[in-house]
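S.K.: predicted model and sequence below, questions to follow.
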Amino acid sequence: MVGFMDLKIGMKVHGVVTGVQAYGVFVDVGDHNQGLIHISECQSGYVDDINKLFKAGQTVEALIIDIDEYTKKISLSTRSKKIDETVLSRTNPQRLKHIYYWTNYRIDLGFTTVAKYRQSWLEEAIKNFE
């Protein structure tokens, strides 16, 4: 069992999906710790229906991208696969008030996602507004 104080930003965790909402997925990461994968962190690009990606009871591997020590809220990501090894290898980590671990600063997607769906969005708009 991993306790709350053992969790670190940049660490990969395995958990079980406990609930799926329109805005994200709740994941039990063990020892009464629950995290949230916001819909923007589920995958790169547009998420049409979050229920197509996750189901209750499903096991997921996620990256911890933020921990709020005061509220004990854990933010997770299945979009980012990169682990920050420097965070995990610290023997005597300094506790900061709040650490942000952004997941997309290394991704150079540009407008590829928009370009990929552009034609279908245009066709849908034309059909809806005729």
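M.R.: Okay, I see it.
S.K.: C-alpha only now, for contacts and for neighbours.
M.R.: OK.
S.K.: could you check how far residue 125 is from residue 13?
M.R.: 40 Å (CA to CA, to the nearest Å).
S.K.: then residue 124?
M.R.: Counting by CA to CA, the gap from residue 124 to residue 13 is 39 Å.
S.K.: the two - which one has more neighbours?
M.R.: Comparing residue 124 with residue 13 by other CA atoms under 10 Å, the one with more neighbours is residue 13, at 17 against 11.
S.K.: pretty sure that one contacts residue 59?
M.R.: No - with contacts counted by CA atoms under 8 Å, residue 13 stays clear of residue 59, the gap being 10.5 Å.
S.K.: middle-most residue in the protein, spatially?
M.R.: residue 77 (1.9 Å; CA atoms, centre = their mean).
S.K.: my read: it touches residue 44, true?
M.R.: No - checked against CA under 8 Å, the pair residue 77 and residue 44 is beyond contact range at 10.5 Å.
S.K.: the structure to be compared is supplied as follows:
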Amino acid sequence: MMTTNFKIGDIIEGEVTGIQNYGVFISLSDTEQGLIHISECRHGYMTEIDDFVKIGQKLKVMIIDIDEFTNKISLSMRVLQKLNTPPFPARSKRRRKRYTPNIGFSSLAKKLPHWIDEALKEIEQDDFTDKVRV
């Protein structure tokens, strides 16, 4: 069983030795190499790794996992990149108040005396017409 000199969390500089559509192989020492999966290359979606790195290029990477059975080393460049996030949460947008007609108990209370007066006038007219007919 081969033991590795590296630990999870180590930041090292390695050289790109191979590029596949799923990731980038990095030589960490004379005897060991690791893989940067395509999802760990940078924040966001990435289509072509060839446009991002070239063979022989030196990269600074962090070890994020070492498989204890196969001793495969997983690397990440993404954890070393600063993500632009605001220091405070986004303000929620205010909704415009929708138009509501002026109805309710207060408007009824204002109109009630007028309605009572109208009703009394109609009752008086009905009484008057009844007396005239008789």
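M.R.: Received, thanks. Every value quoted in this text rests on a predicted model; they were computed, and no experiment measured them.
S.K.: so which bit of structure 2 is the top helix by length along structure 1 matched to?
M.R.: Identified as the longest helix of structure 1 according to DSSP state H is helix 112-128. Following TM-score structural alignment, helix 112-128 of structure 1 has no partner segment in structure 2.
S.K.: and for that helix, what are the contacting residues?
M.R.: Helix 112-128 of structure 1 is contacted by residues 45-46 when judged by CA atoms under 8 Å, 6 or more residues apart in numbering.
S.K.: okay, helices next: where are they in structure 2?
M.R.: 105-133.
S.K.: strands of that one, start to end?
M.R.: Assigned strands in structure 2, in chain order: 11-20, 23-27, 33-37, 58-66, 73-76 (criterion: DSSP state E).
S.K.: give me the helices and strands touching the fourth one, please.
M.R.: Pointing back at strand 58-66 of structure 2 there. Counting contacts by 3 or more CA pairs under 8 Å, 6 or more residues apart in numbering; DSSP states H and E, strand 58-66 of structure 2 is packed against strand 11-20, strand 73-76.
S.K.: deepest of those, which one?
M.R.: strand 73-76 (a mean of 24; mean count of other CA atoms under 10 Å).
S.K.: that older thread, dump the strands of structure 2 to JSON lines, plus distance to residue 2 of structure 2.
M.R.: JSON lines is the format used below for the strands of structure 2 (distance: least, CA to CA, whole Å):
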{"stretch": "strand 11-20", "distance to residue 2 of structure 2": "20"}
{"stretch": "strand 23-27", "distance to residue 2 of structure 2": "16"}
{"stretch": "strand 33-37", "distance to residue 2 of structure 2": "13"}
{"stretch": "strand 58-66", "distance to residue 2 of structure 2": "12"}
{"stretch": "strand 73-76", "distance to residue 2 of structure 2": "13"}
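S.K.: so which of those strands gets nearest residue 3 of structure 2?
M.R.: Closest of the strands of structure 2 to residue 3 of structure 2 is strand 58-66, at 10.7 Å (criterion: CA to CA).
S.K.: residue 27 of structure 2 - how many residues pack around it?
M.R.: Quick note: residue 27 of structure 2 (other CA under 10 Å) scores 19 neighbours.
S.K.: list the contacts for it?
M.R.: Remark: with contacts taken as CA under 8 Å, 6+ apart, residue 27 of structure 2 is in contact with 14-17, 33-34.
S.K.: who touches stretch 68-75 of structure 2?
M.R.: 2-4, 33-37, 40, 61-67.
S.K.: show me which pair in the residues you listed is furthest apart.
M.R.: Pairwise over those, using CA to CA, the maximum falls at 2 and 40, 25.6 Å.
S.K.: neighbour-wise, which of these two wins?
M.R.: residue 40 (20 against 7).
S.K.: who touches that one in this structure?
M.R.: By CA under 8 Å, 6+ apart, the residues touching residue 40 of structure 2 are 75-79.
S.K.: gap between it and residue 68 of structure 2?
M.R.: 20 Å.
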